[in-house]
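Trainee: Fold the following.
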Amino acid sequence: MFRIGLIVNPLAGLGGSVALKGSDGMAAEALARGAEPRALQRTQLALTELAALKDQFFIYTAAGDMGESVCRALNLPHQTLYQPACPSTAADTHQAAQLLVREGVDLLLFAGGDGTARDICVEVPESLCVLGIPAGVKIHSGVYGVTPAGTGRLLARLVRGEPVSLVQADVMDIDEAAFREGRVRACRYGEMRVPGELEYIQAVKVAGKESAELVLTDIADELIERMEDDCYYIMGSGTTVAAVMERLGLENTLLGVDLVHQGRLIASDLDARGLYEYVKDKKCKLVITLIGGQGHIFGRGNQQLSPQVIRAVGPDNIWLLATKSKLNSLHGRPLRVDTNDPELDRQLCGLIRVITGYRDEVLVRVANPEYEAE
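Mentor: Purely as a prediction, here's the structure:
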């Protein structure tokens, strides 16, 4: 019987869709802005992959939305070991992790973001295997699966007893206050042991600005030449898109989402709801880049680009920008999508054109592991 410890941070990811760039200390404001919790839904997506294996595992968890409610919803075998506060806090994560370690679980599964990974890292011994369900806004750490369903698929392999290598992965986090001001200050806080299956586990995010300024200028020039006056342009986050905004002479929200029309900045740092209201009945293009080292194009730091917004724009109207060095940093791994909508993720998989310079494009594969066998 495989013994799983489960901890869910129910507040993880709240700040993403409402443009708060994180959730640490911002949960109340995020909820006031209309944010909807998504950590439980993403945990359910992962654990659904275990539905056919109920006689092969047992889950130990915390009460309520820290794990018990998901187990009940899926009718999974479980026992509650800890009663958290309401709402739960980081202290609850620490205490729950201590109890699960004491219980002797084979693997500690947790849902959250980099802050949750830091809390878990403090409590687990080096020998314990962990696995994260991505539910936060910014996920720099290498302890998370590439998608919730991908995480579940990997966990199912472990439950079935299939041989899986274990590796040490970095736990990273950034200063959210600086992040909201457009500055990235990433720091390594330790490492934890994770299953080392590269198709399922995301890489540590590569931070810093692209040094190939000439290449960025070429990409910007190509994009600007394509722009049409009757079209609205959603400008995503990241330094590659920022180069386009700089070339246009417009202010840019480096870690947010802006809207451009006829060469003018229409709105800055939009949240998911406000963005949808702007674009729902307009001709639009979505301009994005990928996360260096990881390959995610949706679901990491750009939750303002909600499934509703992406569908309103349409998959054929996505312009993906990246330098070839950024693509090469993936070492052949495909691009990933994690929109929190499995059907949309499936639709977005396949080949996508990437603008890599002036009159220069390459075809790159988008392929989540849970769909690759289909």
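Trainee: C-alpha only now, for contacts and for neighbours.
Mentor: OK.
Trainee: any idea how far Ala169 is from Pro195?
Mentor: 9 Å (C-alpha to C-alpha, to the nearest Å).
Trainee: Hmm, Arg359 is touching Ala220, no?
Mentor: No. At 11.0 Å, Arg359 does not count as touching Ala220 under the criterion of C-alpha atoms under 8 Å.
Trainee: what sits in contact with each of those two?
Mentor: Both Arg359 and Ala220 lack any common contact, where contact means C-alpha atoms under 8 Å, 6 or more residues apart in numbering.
Trainee: Specify which residue of these two has the higher count of neighbours.
Mentor: Ala220 (26 against 11; other C-alpha atoms under 10 Å).
Trainee: In terms of helices and strands, where is the residue nearest to the more buried one when sequence neighbours are not counted?
Mentor: In space, and not counting its chain neighbours, Ala220 is closest to Val244: 4.5 Å by C-alpha to C-alpha, 6 or more residues apart in numbering. Here Val244 is covered by helix 239-248, with elements defined by DSSP states H and E.
Trainee: Also Gly22?
Mentor: Going by DSSP H and E, Gly22 is not part of any helix or strand.
Trainee: got the contact list for Leu45?
Mentor: By C-alpha under 8 Å, 6+ apart, the neighbours of Leu45 are 148-149, 152.
Trainee: Against His78, how distant is it?
Mentor: 17 Å.
Trainee: and what of Ser329?
Mentor: Ser329 is 41 Å from His78, by C-alpha to C-alpha.
Trainee: Compare the two (neighbour count), which wins?
Mentor: The residue with more neighbours, out of Ser329 and His78, is His78; 20 against 14, by other C-alpha under 10 Å.
Trainee: neighbours around the closest residue to the more buried one other than its chain neighbours, how many?
Mentor: Leaving aside its chain neighbours, His78 sits nearest to Ile59 (4.4 Å; criterion: C-alpha to C-alpha, 6+ apart). Neighbours of Ile59 under the rule other C-alpha under 10 Å: 23.
Trainee: Second chain to compare with the first, below:
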Amino acid sequence: MGGAVGLKGTDGPGTVEEAIKRGAGPTSPARAGQFLSHLKTFGLKTGLKVAPGVMGEDAAKLAGLSYDVVGQVKIPTSARDTLSVARTMRQAVDLLVFCGGDGTAKDILAAVSDTIPVLGVPTGVKVYSSVFAVSPHAAAESVAQFLEHRTSTRKGEVLDINEEDYRANKLSVKLAGYMVTPEVGTLMQASKSPSIANEVLEIEAIARYVKEEADPATTYVLGPGTTVERVALEFGVKKTLLGVDIVKGDGTILGVDLSESEILKLVDGRSKIVVSPIGGQGFLFGRGNQQISPHVLRRVGLQNLIIVSAATKIVSLRPRRLIVDTGDEHLDEEIRGYCRVLTSYREEMVVKVE
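Mentor: Next up is the predicted model:
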């Protein structure tokens, strides 16, 4: 729930309270609702077992599904409840579905290990593990295929992201372990992969071209990541690596490590958004940059997106596609199709967006 307000997650002590103080609300209920609504359209009628109250029951009730409640939780809920319910569910279901990010995935791993197939519905800020579907709709389709015995299983990586380092703009990733997850091809995301050395020259060329074409009076929203960080250096700006900053084309800094509400105060239909997809996954929006929200995208306009990526990053994607999962399914559909990606100095690739 901390993504839109610039907190980069809520796994650490006191971060939930800070997120609420900044005006954030839980995102999991809405995303769980989307997942369950889509699951209903795929014909699921019986066999759904949910955790009590806010951990599943409320969303199932709103979706109009029949369900059985399993386990007990305390209010307010915590990671202990996740562990407890997951251990109980392990004995009661064929497939365990959870909503959250990498922190929740790590809790589920501790509870069930590789004893039962698991599928993640992406609702967190840090969603780099390969046990997650690419969206709530994809998660529902994955469940349908699994229950109809149209898919096998595979081992999915659970990545441990150090949240304190993450907030300090250091991406520290470790492999926490593996869970069994459905093998449903492009409905599931890959794990994040690091940049490789031969991307450096391409990124430098991209940065030079963006700066040359920049209008000094235009406002530029700079998304997270090393590629956009290099663009910022061309503007003479030291960027927040994992946050969202805003600068003028002349290098004037308007704001650093901004929340959604702060961005909305600084942008209009003449602004530009510079963003780069996540390596190995291809996510353009909805992973690690929730501050660039549907509200921000609509205000700036999709015609004002500048998508930048080293060609080697795009070519290494399997399949070769970019993915959007903004939380607004109508906006996602507007973005889907084909887009131009700046891959070097005056060089572009046309890439499919799904």
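Trainee: coming back round to it: part of a strand, is the residue nearest to His78 of structure 1?
Mentor: Yes. Ile59 of structure 1: assigned to a strand according to DSSP: H, G, I helix; E, B strand; the rest coil.
Trainee: ok, now which ones touch the equivalent of it over in structure 2?
Mentor: Applying TM-score structural alignment, one finds that Ile59 of structure 1 aligns to Leu48 in structure 2. By C-alpha under 8 Å, 6+ apart, Leu48 of structure 2 lies in contact with 66-68.
Trainee: Mind putting these into CSV with distance to Gly43 of structure 2?
Mentor: Below are those laid out as CSV (distance: C-alpha to C-alpha, whole Å):
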residue, distance to Gly43 of structure 2
Ser66, 12
Tyr67, 14
Asp68, 17
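Trainee: Filter those down to the ones in strands?
Mentor: With DSSP state E as the criterion, strands contain Asp68 from among those.
Trainee: ok, so of the contacts of Leu48 of structure 2, who is nearest Met1 of structure 2?
Mentor: Tyr67 (26.3 Å; C-alpha to C-alpha).
Trainee: which position in structure 1 aligns with the closest one?
Mentor: In structure 1, Tyr67 of structure 2 lands on His78 (TM-score structural alignment).
Trainee: Surely that match and Ala63 touch.
Mentor: No. His78 of structure 1 is beyond contact range of Ala63, at 10.6 Å (criterion: C-alpha under 8 Å).
Trainee: residue contacts, the residue minimising distance to the centre of structure 1?
Mentor: In structure 1, the C-alpha nearest the mean C-alpha coordinate belongs to Arg300, at 3.4 Å (C-alpha atoms, centre = their mean). The neighbourhood of Arg300 of structure 1, defined by C-alpha under 8 Å, 6+ apart, consists of 137-139, 291, 338.
Trainee: Nearest spatial neighbour of Gln98 of structure 1, chain-adjacent residues omitted?
Mentor: Closest to Gln98 of structure 1 by C-alpha to C-alpha, 6+ apart is Glu123, at 6.1 Å.
Trainee: Give the equivalent position in structure 2 for the one you found.
Mentor: Aligned partner of Glu123 of structure 1 by TM-score structural alignment: Ala111.
Trainee: C-terminal to the strand or helix carrying that match, which secondary structure element comes first?
Mentor: According to DSSP H and E, Ala111 of structure 2 maps onto helix 102-112. Once helix 102-112 of structure 2 ends, the next helix or strand along the chain (criterion: DSSP H and E) is strand 118-122.
Trainee: and that following strand, what does it pack onto?
Mentor: Strand 118-122 of structure 2 is packed against helix 28-41, strand 96-100, helix 136-147, strand 173-183, with contacts defined by 3 or more C-alpha pairs under 8 Å, 6 or more residues apart in numbering; DSSP states H and E.
Trainee: Let me know which of these is the nearest to Val353 of structure 2.
Mentor: helix 136-147 (14.8 Å).
Trainee: Determine how far that closest one lies from the middle of the whole chain.
Mentor: How far helix 136-147 of structure 2 lies from its chain's middle: 18 Å, per C-alpha atoms, centre = their mean, to the nearest Å.
Trainee: again, but for stretch 284-297 of structure 1
Mentor: Using C-alpha atoms, centre = their mean, the offset of stretch 284-297 of structure 1 from its chain centre is 12 Å.
Trainee: Also stretch 172-192 of structure 2?
Mentor: Distance, stretch centre to chain centre, for stretch 172-192 of structure 2: 13 Å (C-alpha atoms, centre = their mean).
Trainee: Check stretch 120-132 of structure 1 too.
Mentor: 20 Å.
Trainee: Could you do stretch 37-44 of structure 1 as well?
Mentor: Counting by C-alpha atoms, centre = their mean, stretch 37-44 of structure 1 comes out at 13 Å from the chain centroid.
Trainee: Provide the aligned range in structure 2 for that stretch.
Mentor: Against structure 2, stretch 37-44 of structure 1 falls on residues 26-33 (TM-score structural alignment).
Trainee: outside of that stretch, which residues touch it?
Mentor: With C-alpha under 8 Å, 6+ apart, stretch 26-33 of structure 2 has contacts from 1, 54, 56, 59-60, 62-63, 99-100, 121-124, 136, 327.
Trainee: Could you rerun that using 10 Å?
Mentor: 1-4, 16, 19-20, 34-39, 54-56, 58-63, 98-101, 121-125, 135-137, 327-328 (C-alpha atoms under 10 Å, 6 or more residues apart in numbering).
Trainee: Could you pick out the buried ones from those residues?
Mentor: 1-4, 16, 19, 34-39, 55-56, 58-60, 63, 98-101, 121-125, 135-137, 327 (16 or more other C-alpha atoms under 10 Å).
Trainee: overlap in contacts of Ala169 and Pro195 of structure 1?
Mentor: 143-144, 201.
Trainee: which of these lies closest to Gln95 of structure 1?
Mentor: Nearest member of the shared contacts of Ala169 and Pro195 of structure 1 to Gln95 of structure 1, counting by C-alpha to C-alpha, is Val143, at 20.2 Å.
Trainee: Please say which position in structure 2 that closest one maps to.
Mentor: So Val143 of structure 1 corresponds to Val131, using TM-score structural alignment.
Trainee: burial count for its match?
Mentor: So Val131 of structure 2, with other C-alpha under 10 Å, has 32 neighbours.
Trainee: wait, what's in contact with the residue of structure 1 most remote from its centre?
Mentor: Computed with C-alpha atoms, centre = their mean, the residue of structure 1 farthest from its C-alpha average is Asp229, at 32.8 Å. Counting by C-alpha under 10 Å, 6+ apart, Asp229 of structure 1 touches 261-263.
Trainee: What segments of the stretch 151-300 of structure 1 are helices?
Mentor: 176-180, 213-226, 239-248, 272-279 (DSSP state H, counting those that start in this stretch).
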